[in-house]
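> model the structure of this input:
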Amino acid sequence: MDISGIALITGAASGIGRACALGFVRDGASGIALLDLSQAALQKVKSEIQEKQRELGHTKPCRVEIYPTNVADEKRVDEVVDEAARTFGRLDYVVNAAGIAMKHLGGAAFAETADWQRILDVNLNGTFYVLRAAARIMLKQEPIRSVIDGRPLQRGSIVNFSSIQGLVGITLSTAYTTTKHAVIGLTRTASEDYANKGLRINAICPGYTETPLTTKSPEILKAMMERVSTAVPMERMARPEEIADGVLYLSGGRSSFVTGTALSVDGGYVSR
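Below you'll find the model as predicted:
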C-alpha cells in the first residue's frame, strides 16, 4: 500500500484499532501515535509493533509513541493531538477507532439515560473532538505527495468509525445505532468543508467483527452470532485485519478521489 508519514489512531490498544496500527507499520508509516485508555495495553501494542518491524526486516524503524487518553475528555484530546503533532512534526492520517457498545434490554423505552450519555460521549463526541483537533493541524501543514505518480497533493486523511449500524437499524441498540448514524453525518459535512483544501474525511462501516468489544459481553456476542447466521451472506464474522485493510485504503493515495463516503465492510450484509 502507499502509506508513508505519520498516523494517529484512537482505540489502538485492541481489536480493529490495534489491527490498524499493525497495518500502518506493515505498509510503511514512519511514525504512529497510539491512543487508548490503558497505558499498559498501549505499551503491549507498542511492543507488538516493534516485533512486527523485526519480522518484516524494516531497516528504518517506525517511531511509536503512546498517549493514555479518554477520547470523551475534550481537553485531554486537544492536548494529546497537539503534542503528537509537535513530537512527529505533522499528522498525515487519523483513525477514529475508539468506541463502546451496549444492548438496551427492552429497547429504546428502557434505555438508561446514563448509558445513552456514556455511549454518545465516546462514540460521537470523542470522534468529533479528535477530528476537530486533527483537522486544525492538517489544514495548516504542508501537503505530502502520494507515492502514486500523478495523484494530487494531500494535507491529511481522517477515517471515522461508523458501523453497519450507521446504515441500518439494529434491535436493542438505541444509543450505539444513533451514534453511528451521527458519525456518518459528521463525516459527510466535514468532508464538504475541506474537500478543496487537501483534507479527505471518510467513514468506514464495519460489519460483525471479532473484537473484544463484541465478544466480551455474552449478550452482545449471542445477538451477533444469531444475526451472522441469518443475515450475513458470507456466514461469518470479519477479522480485525479485514477492516483495517479498508481503513488503509481510505487513508492512502489509492483513494485520492474519495471523500465523504461511508465504506461498508460487512460480508455482504448491507447489500443483501
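> going forward, measure contacts and count neighbours with C-alpha atoms only.
OK.
> how about the helices in the chain?
15-26, 39-56, 74-88, 113-119, 126-138, 174-194, 212-215, 218-231, 240-251 (DSSP state H).
> for the ones you listed, could you give me JSON lines that also reports mean neighbour count and distance to F257?
Output for the helices of the chain, formatted as JSON lines (neighbours: other CA atoms under 10 Å; distance: least, CA to CA, whole Å):
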{"stretch": "helix 15-26", "mean neighbour count": "24", "distance to F257": "20"}
{"stretch": "helix 39-56", "mean neighbour count": "16", "distance to F257": "30"}
{"stretch": "helix 74-88", "mean neighbour count": "17", "distance to F257": "25"}
{"stretch": "helix 113-119", "mean neighbour count": "14", "distance to F257": "32"}
{"stretch": "helix 126-138", "mean neighbour count": "21", "distance to F257": "18"}
{"stretch": "helix 174-194", "mean neighbour count": "20", "distance to F257": "12"}
{"stretch": "helix 212-215", "mean neighbour count": "16", "distance to F257": "32"}
{"stretch": "helix 218-231", "mean neighbour count": "14", "distance to F257": "32"}
{"stretch": "helix 240-251", "mean neighbour count": "22", "distance to F257": "10"}
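> to S264, which of those helices lies closest?
S264 lies closest to helix 240-251 among the helices of the chain, at 8.9 Å (CA to CA).
> what is that closest one packed up against?
Helices and strands touching helix 240-251, by 3 or more CA pairs under 8 Å, 6 or more residues apart in numbering; DSSP states H and E, are helix 15-26, strand 156-161, strand 199-206, strand 262-265.
> to compare against the first, here's the next sequence to fold:
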Amino acid sequence: MNGRLEGKAALVTGSGSGIGRATALLFAREGARVIVSDVNASGAEETVAAIQKKGGEARFIRCDVSKSAEVEALIRGAVETFGRLDCAVNNAGISGVMGPTGDYPEDAWDRVIATNLTGVWLCMKQEIQQMLKQGGGSIANTASVAGLVGFTMAPAYTAAKHGVVGLTKTAALEYAKANIRINAVCPGLVRTPMITDTTSKNPQIEQALIADEPVGRMADPEEIAEALVWLCSGASSFITGAALPVDGGVVAR
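Below you'll find the model as predicted:
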C-alpha cells in the first residue's frame, strides 16, 4: 500500500466491473475506505469482497444514478458509513445502441443521457453539497474521448460525454475557491465488459478498433484507474477543470 489516499473516504459509482472496479480496488490499495456502488449488485459485491480479501474497507450501496432519490440515499449512506466524503468518482455509464443521428431511437437517447449525463450531474450535486459542509474534496468524472471529439453512430453517447466535460469545467470554476477540485478523465479504448461484450461476437471489430489506436492496443482498466486516483490525490492539488485524455494518443491526431 502506497498510501496516496490514506484515511480518505471515497465513492466509486459503476464499480461492479470494468474501470469502476479497477478504480475501487486501487483506491482501497492506496488506503481509502470505499463505497462501492452499482445497479449490478452481484458485481459490486464481488468488488467489495476483493477489497476486503486484501485487508481493505468497503461497503456496497446500490444506486441507479439516473434516479435523484437513489443518489441522495447513496451520498447519505456514504456519509453515515464513513463520516465524510473526501473523494468521488462518477463512473457509472452505459454504451447505448449504435445508430446514425437521424435514425436514433428516442427511448435509447433518453436512457443514455439519463445515465451518462444526468446521472453524473445528480451525483455531483449531492457530492458538492457534502464537500461544502466539510470544507473540501475532490471529484473525478469518467468522460471519454467521445467527450472531446465526434464519434459516428454514437450520437447519444457522444453528446452525453461532451456534456460531462462541460459540466466538469463549469463546476470546477464554481467551486475552485471552496477547496473542491473537479476533473474528468477521457478514456480511449479500454478492455472492459462494455467493449468485450461486442468484440467477442465479432473478432474483426476488435482488430479494427485496435488498428485505429496509435499505440496499437487497448488500455487495461487499471491504467484508467491510475489517472482517477491521481486526480483525487494530493499529487494533483493544482489541477481542476481538466479533461485528461487517457487514450493512447487518439485525440493527438
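> hmm, back to that, let's have the helices and strands packed on helix 240-251 of the first structure in CSV, adding distance to R239 of the first structure.
Formatted as CSV, these follow (distance: least, CA to CA, whole Å):
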stretch, distance to R239 of the first structure
helix 15-26, 8
strand 156-161, 16
strand 199-206, 10
strand 262-265, 11
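> picking that back up, and F161 of the first structure, which of the helices of the first structure is closest to it?
Across the helices of the first structure, closest to F161 of the first structure is helix 174-194 (CA to CA), at 7.3 Å.
> so where is that closest one in the second structure?
The alignment of helix 174-194 of the first structure onto the second structure (TM-score structural alignment) spans residues 155-175.
> now do the matching stretch: everything it contacts.
Identification of contacts with stretch 155-175 of the second structure by CA atoms under 8 Å, 6 or more residues apart in numbering yields 95-96, 99-101, 104, 109, 112-113, 116-117, 120-121, 141, 143-144, 146-148, 150-151, 180-184, 240-243.
> just the buried ones from those residues?
Taking 16 or more other CA atoms under 10 Å as the criterion, what is buried in the contacts of stretch 155-175 of the second structure is 95-96, 104, 109, 112-113, 116-117, 120-121, 141, 143-144, 146-148, 180-184, 240-243.
> quick one: map K67 of the second structure onto the first structure.
Under the alignment (TM-score structural alignment), K67 of the second structure maps onto D73.
> quickly note the distance from the residue lying closest to V149 of the second structure once chain neighbours are set aside to S15 of the second structure.
Among residues not flanking V149 of the second structure along the chain, V251 sits closest, at 7.3 Å (CA to CA, 6 or more residues apart in numbering). Counting by CA to CA, to the nearest Å, the separation of V251 of the second structure from S15 of the second structure is 26 Å.
> and if you look at G147 of the second structure?
As judged by CA to CA, G147 of the second structure and S15 of the second structure stand 21 Å apart.
> and what of M98 of the second structure?
On the measure of CA to CA, M98 of the second structure and S15 of the second structure end up 24 Å apart.
> between these two, which is the more surrounded one?
Between M98 of the second structure and S15, counted using other CA atoms under 10 Å, the more crowded position is S15 (32 against 15).
> give me the aligned partner of that one over in the first structure.
So, by TM-score structural alignment, S15 of the second structure is matched to A12.
> what of Q126 of the second structure?
Per TM-score structural alignment, Q126 of the second structure is aligned with A133.
> and what of C186 of the second structure?
Per TM-score structural alignment, C186 of the second structure is aligned with C205.
> so that match versus A29 of the first structure, what's the distance?
Counting by CA to CA - C205 of the first structure and A29 of the first structure are separated by 23 Å.
> residues touching the residue nearest in space to the middle of the second structure, list them.
By CA atoms, centre = their mean, the second structure has its centre lying nearest to N91, at 2.0 Å. Contacts of N91 of the second structure were listed using CA under 8 Å, 6+ apart, and they are V12, T13, G14, S15, I19, G20, V120, N141, T142, A143.
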